[in-house]
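Chemist: Pasting the sequence and the predicted coordinates here, then a few questions.
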Amino acid sequence: MSGAYAEVIGDPIRQSKSPAIHGYWLERLGLDGDYRATHVTTGGLADFIAARRQDPDWRGCNVTMPHKQAVIALLDQLDPLAARVGAVNTIVPEGGELVGYNTDVPGFLEPLRPLLDQPHLFRMGRVLGTGGAARAIIAALAGEGLVLVLAGRDPAKARALLDELDPAGDHHVTDLAHFAGPTDFAFDDRAGCFDLIVNATALGMTGHPPLAFDLSHAPPGSVFYDIVTSPLDTAFLRAARERGFRTVDGLSMLIGQADHAFRRFFGALPPRGPADDELRARLVA
């Protein structure tokens, strides 16, 4: 595999943890490959794809913001899941064609799988945010039978997103500000129910304003999931954990989606399980 490489593209790209993740797995497996971060602007996207088509060493790329939707028009095929989500985060050359995949969906669901594999009387997900990251999350949760409450600054955009991604679903929308103040809604004990609260916004991320979420909106037993990775332990997760709620951090999704991409790039299963602890230690060092 000498000379073989994959990469992640985006604008900006310097903050990406993907090279550290894939580099760790290549090192652990002893594979002779490379994984890089490449800055690609919106104006340079078409030229980048055209150039990589001609490179026999290129094994594909991950796609981050702002290219996950724009890149679709430059590909030859879409995996059915990527087509349903309307966003691509992984491109792989296959049989002379470029195929777009979405590994964000299985990556997001991976840490929830032990819970989702259990039977529930009712499943509800409160998803905060209507940006690019929300597309995969909405598609993932709708596919697992959750009724969604999608909160955004523009509820009309939230409704349009739900109608596009799961038109048959009985979902709801609200303004993001709805969750900022307290509620006196009396939740029952929610026995047999699964409740999930997801921050799919950039709020709480380093350099961004905090996410305003009052914990009175969380039913008993809720799971809090924040896709932000910097800082890894956000104020949203800390507040939930201090109140006894289960939490999932952004590295869980990031590592999970990278797993599915790595298999396609390098034809090998990445080391997981106990290796995840060492990988996490590297990523937060």
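Modeler: Thanks, I have it. These numbers come from a predicted model, not from an experiment. Residues are numbered from 1 along each chain as shown.
Chemist: all contacts plus neighbour counts: C-alpha atoms, from now on.
Modeler: Fine.
Chemist: Report how many residues lie close to residue 39.
Modeler: Using other Cα atoms under 10 Å, residue 39 has 14 neighbouring residues.
Chemist: Let me see the contact set for it.
Modeler: The neighbours of residue 39, taking Cα atoms under 8 Å, 6 or more residues apart in numbering as the test, are 9, 10, 11, 12, 13, 14.
Chemist: Quick one: which of these is the most crowded by neighbours?
Modeler: residue 9 leads those on contacts (other Cα under 10 Å) with 27 neighbours.
Chemist: from what I can see that one touches residue 60, true?
Modeler: No - Residue 9 is beyond contact range of residue 60, at 10.4 Å (criterion: Cα atoms under 8 Å).
Chemist: start to end distance for stretch 225-232?
Modeler: Start-to-end span of stretch 225-232 (Cα to Cα, to the nearest Å) is 11 Å.
Chemist: Below is structure B, check it against A:
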Amino acid sequence: MTRRAAITGYPVTHSRSPLVHGYWLKLHGIDGTYERVGVPPESAEAFYRDFASSGLVGCNVTVPNKEVAAQACDDLDEAAKAMGAANTLWLDEAGRLCGANTDGIGFLGNLDQMAPGWDENCGAALVLGAGGAARAIVWALLSRGIAPVYIANRTEQKAKDLAAHFEGDSKVLSWDNTGTVLENVSLLVNTTSLGMEGQPPLEIDLSPLPTDALVTDIVYAPLETPLLAAARARGNKVVDGLGMLLHQAVPGFERWFGVKPQVTDELRRLVLADLGIAP
């Protein structure tokens, strides 16, 4: 019987997830489909509570439904519990709805693939931004043993709230004081929209940053943001954000279809072509 999975949320019209999962389904010759299912916020709670009747074996969840989906689950993985949000759902053998948050896994998988060994002797990390993606990335870094993790956000209270959520080795910086820690940073992560197409640039003085520090941006349009271009020009290793999108999809596919797929150069080229971005 054909196994059906989907991207759910609202809107889902422009999601690239069907392209990614469709590529893997074809590559592995699996009898399955990956669809778009629009779930507006007003019907989200009912949809996820009654997920077993949807005909899907599982789904991804995008904005604005990640928190509602987590609340509907019978069981959550540690990341989803920590973040109060789930982006990957599946039904177990008993028909219970299970949820995971794979954003942090996607972030780490991207760095592991594109900058092997980045976490060996890694010192402090600086995360710019305090939204949902930042929360996943702070969790991921702390779970990998990176410490301290500094958090800087233009609205400082949001950074304080995020740091308080994780306690321990996460520390808050005011947006204007990021330069005070850059000389001690091994990893710089931008999770803000600054630098995206149509958005203002991220203005940060990289001169105190060690040239052996890794710089990454979760933005992938443009593929090389002004931050990454500036870091590359001064000799830093850089990693773009596309891999995070691809790696976060791996655990769901494995759950739903029984095969662990690989993130390959061919898949990257396929998604970049669909985005109209030159590799």
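Modeler: That came in fine, so what should we check first? What you see is a predicted model, and the numbers here were worked out from it, not measured in a lab.
Chemist: Can I get the contacts of residue 39 of structure 1 in a markdown table including distance to residue 271 of structure 1 and secondary structure?
Modeler: Converted to a markdown table, the contacts of residue 39 of structure 1 look like this (distance: Cα to Cα, whole Å; DSSP: H, G, I helix; E, B strand; the rest coil):
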| residue | distance to residue 271 of structure 1 | secondary structure |
| --- | --- | --- |
| 9 | 24 | strand |
| 10 | 26 | strand |
| 11 | 29 | coil |
| 12 | 29 | coil |
| 13 | 25 | coil |
| 14 | 25 | coil |
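Chemist: Which of those residues sits closest to residue 147 of structure 1?
Modeler: residue 10 (32.2 Å; Cα to Cα).
Chemist: so how far is residue 219 of structure 2 from residue 245 of structure 2?
Modeler: In terms of Cα to Cα, residue 245 of structure 2 sits 10 Å off from residue 219 of structure 2.
Chemist: Kindly report the same for residue 188 of structure 2.
Modeler: Relative to residue 219 of structure 2, and taking Cα to Cα, residue 188 of structure 2 is found at 14 Å.
Chemist: Would you agree residue 179 of structure 2 falls within a strand?
Modeler: No - per DSSP: H, G, I helix; E, B strand; the rest coil, residue 179 of structure 2 lies outside any strand segment and is helix.
Chemist: Hmm, residue 210 and it touching each other?
Modeler: No - the criterion here is Cα under 8 Å, and residue 179 of structure 2 misses it with residue 210 at 11.9 Å.
Chemist: quick one, helices of the stretch 51-200 of structure 2?
Modeler: Ranges of helices within the stretch 51-200 of structure 2 are 66-72, 78-83, 103-114, 132-143, 156-166, based on DSSP state H, counting those that start in this stretch.
Chemist: Can you say which of these is packed in most?
Modeler: helix 66-72 (a mean of 23; mean count of other Cα atoms under 10 Å).
Chemist: circling back: can you put the helices of the stretch 51-200 of structure 2 in JSON lines and add distance to residue 34 of structure 2?
Modeler: Shown next, in JSON lines, are the helices of the stretch 51-200 of structure 2 (distance: least, Cα to Cα, whole Å):
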{"stretch": "helix 66-72", "distance to residue 34 of structure 2": "19"}
{"stretch": "helix 78-83", "distance to residue 34 of structure 2": "23"}
{"stretch": "helix 103-114", "distance to residue 34 of structure 2": "19"}
{"stretch": "helix 132-143", "distance to residue 34 of structure 2": "24"}
{"stretch": "helix 156-166", "distance to residue 34 of structure 2": "34"}
